[in-house]
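Colleague: my questions concern the predicted model and sequence given below.
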Amino acid sequence: MNANNGIISQISRYAVTETIDRFAAILQAKGITVFARIDQQAEAEKVGLSLPPTQLLLFGNPKAGTSLMVAEPTIALDLPLKVLAWEATDGKVWLSYNDPNYLKQRFSLSDELVKNIAIIAPLIYQALSSADRQ
């Protein structure tokens, strides 16, 4: 796991599409809304550009996010939550997301409020584990 500028990146043993598929399935099983999935490689190809496999997933739970936005409206710039699966030049696939502690500091969130977004780490761990999806 790497942390840089408030971004946590974890290695994935799966291809970009499967990494996002696995994470999205976990979200669905937990009743967490997937708002959008953007295949940035496909979008680049549409305009004649090349990009390694890169997909962005936007997701969240309005019950959790609303209280954050009431406390600090500008956190809506970082909500809904996002994960980015991307393939590096060495062929390794990474899953990156905003560190909840970074968001806590950036928006002066209370410990109680940051719990609403800290759930991301165990969900990512579950998606990247070699065990079957649950």
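Modeller: Received the coordinates, thanks.

Colleague: please make it C-alpha for all contacts and neighbour counts, starting now.
Modeller: OK.

Colleague: show me what the longest helix belonging to the chain is packed against.
Modeller: For the chain, the helix with the greatest residue count under DSSP state H is helix 16-29. If contacts are counted by 3 or more Cα pairs under 8 Å, 6 or more residues apart in numbering; DSSP states H and E, helix 16-29 sits against strand 33-39, strand 54-60, strand 81-87, strand 93-98, helix 120-128.

Colleague: can you give me the angle that helix makes with strand 93-98?
Modeller: Counting by axes from the mean of the first three to the mean of the last three Cα atoms, to 10 degrees, helix 16-29 lies at 50 degrees to strand 93-98.

Colleague: run the angle between helix 16-29 and strand 54-60 for me.
Modeller: 10 degrees.

Colleague: so which of the helices and strands packed on helix 16-29 comes closest to R106?
Modeller: Evaluated over the helices and strands packed on helix 16-29, closeness to R106 peaks at strand 93-98, with 11.1 Å, by Cα to Cα.

Colleague: take this one as well and set it beside the first:
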Amino acid sequence: MRRAAVLAGIAALALGGCDQQWSTPPEEEAATSETGGDVEASGSEVATFGNGVKTVASDAGVEETVKRLEAALEEGGFTVVAKLDHASNAASVELDMLPAVSIFFGKPKVGTHLMRAAPSAALDLPQRMAIYQDAEGVTQVSYNSPVWLASRHGIEQQDDRIETISGALETLAMTAAGRDAAVTQKEDSE
């Protein structure tokens, strides 16, 4: 009986937080309110949404886009931690879904500083990119904005590192999407 009460309490807490609204960094919030929900980044083809998700359309299918991202990650010295094929996982339980793959990756030399500044950042690290086919058949590459993540976790005094990570993620996404010839990455200082 006590166990049921504890489980009911946990469920109530979990459901009570379902309408939680996450804060948006001021620069994204201002741009989002001007465009009604999404932002086209200046000088690039990366859309940013009020929920912190950045997305770029690929010129290839999911499989080719994944191969490009994996090559760019290897070239950039990133460690791939996991690769999940969501469509295959769905098929294993007899469900259909459009192609979708998530790749988790990082550099401990960079991510560790963020988690030291805010241990809750471990919820969103290592970095990840989702490559998926949308309802219109277009392959998309999506990832979380590091500025949004810093705001979400209250990471302070890491502006240069966040800027470097932002540039690296945009370059990786653009390369995977066939929008950039090569990955260029600034090395982060310790």
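Modeller: Yes, it's here. On a predicted model such as this, the values are computed, not experimentally measured, just so you know.

Colleague: fetch the TM-score of the aligned pair.
Modeller: Remark: TM-score between the superposed chains equals 0.91 [TM-score structural alignment, normalised by the length of structure 1]; 134 aligned residues with a Cα RMSD of 1.7 Å.

Colleague: could I get the helices and strands packed on helix 16-29 of structure 1 as JSON lines with mean neighbour count and distance to A24 of structure 1?
Modeller: Listed next are these as JSON lines, based on neighbours: other Cα atoms under 10 Å; distance: least, Cα to Cα, whole Å:
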{"stretch": "strand 33-39", "mean neighbour count": "15", "distance to A24 of structure 1": "7"}
{"stretch": "strand 54-60", "mean neighbour count": "20", "distance to A24 of structure 1": "8"}
{"stretch": "strand 81-87", "mean neighbour count": "22", "distance to A24 of structure 1": "10"}
{"stretch": "strand 93-98", "mean neighbour count": "22", "distance to A24 of structure 1": "13"}
{"stretch": "helix 120-128", "mean neighbour count": "18", "distance to A24 of structure 1": "9"}
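
Colleague: now distance to E112 of structure 1 too, for those, in TSV please.
Modeller: Shown next, in TSV, are the helices and strands packed on helix 16-29 of structure 1 (distance: least, Cα to Cα, whole Å):
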stretch	distance to E112 of structure 1
strand 33-39	22
strand 54-60	17
strand 81-87	17
strand 93-98	18
helix 120-128	15
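
Colleague: residue range for the longest helix of structure 1 in structure 2?
Modeller: Taken onto structure 2 by TM-score structural alignment, helix 16-29 of structure 1 occupies residues 62-75 there.

Colleague: ok so, going back, quick one: which of the helices and strands packed on helix 16-29 of structure 1 is nearest N2 of structure 1?
Modeller: The nearest among these, by Cα to Cα, is strand 93-98 at 9.1 Å.

Colleague: and the helix or strand just after the closest one, how far from structure 2 on average?
Modeller: Downstream of strand 93-98 of structure 1, the first helix or strand assigned by DSSP states H and E is helix 100-107. In the superposition against structure 2, helix 100-107 of structure 1 averages 1.4 Å from its aligned positions (mean Cα distance after the TM-score superposition for structure 1).

Colleague: which other residues reach stretch 112-125 of structure 1?
Modeller: By Cα atoms under 8 Å, 6 or more residues apart in numbering, the surrounding residues in contact with stretch 112-125 of structure 1 are 23, 26-27, 64-65, 67-68, 81, 100-101, 103-104.

Colleague: list the contacts for whichever residue in structure 1 pairs up with L114 of structure 2?
Modeller: Using TM-score structural alignment, the equivalent of L114 of structure 2 in structure 1 is L68. If you count contacts by Cα under 8 Å, 6+ apart, L68 of structure 1 has them with 75, 109, 113, 116.

Colleague: rerun at 10 Å
Modeller: Applying Cα atoms under 10 Å, 6 or more residues apart in numbering, we find L68 of structure 1 in contact with 62, 74-76, 79, 107, 109-110, 112-114, 116-117.

Colleague: run the angle between the helix or strand encompassing it and strand 81-87 for me.
Modeller: Using DSSP H and E, L68 of structure 1 falls within helix 62-71. For helix 62-71 of structure 1 against strand 81-87, the angle by the same axes, to 10 degrees is 110 degrees.

Colleague: mean shift of helix 62-71 of structure 1 relative to structure 2?
Modeller: Mean deviation for helix 62-71 of structure 1: 0.7 Å (mean Cα distance after the TM-score superposition for structure 1).

Colleague: that helix: which residues count as buried?
Modeller: For helix 62-71 of structure 1, burial by neighbour count (16 or more other Cα atoms under 10 Å) applies to 65, 68.
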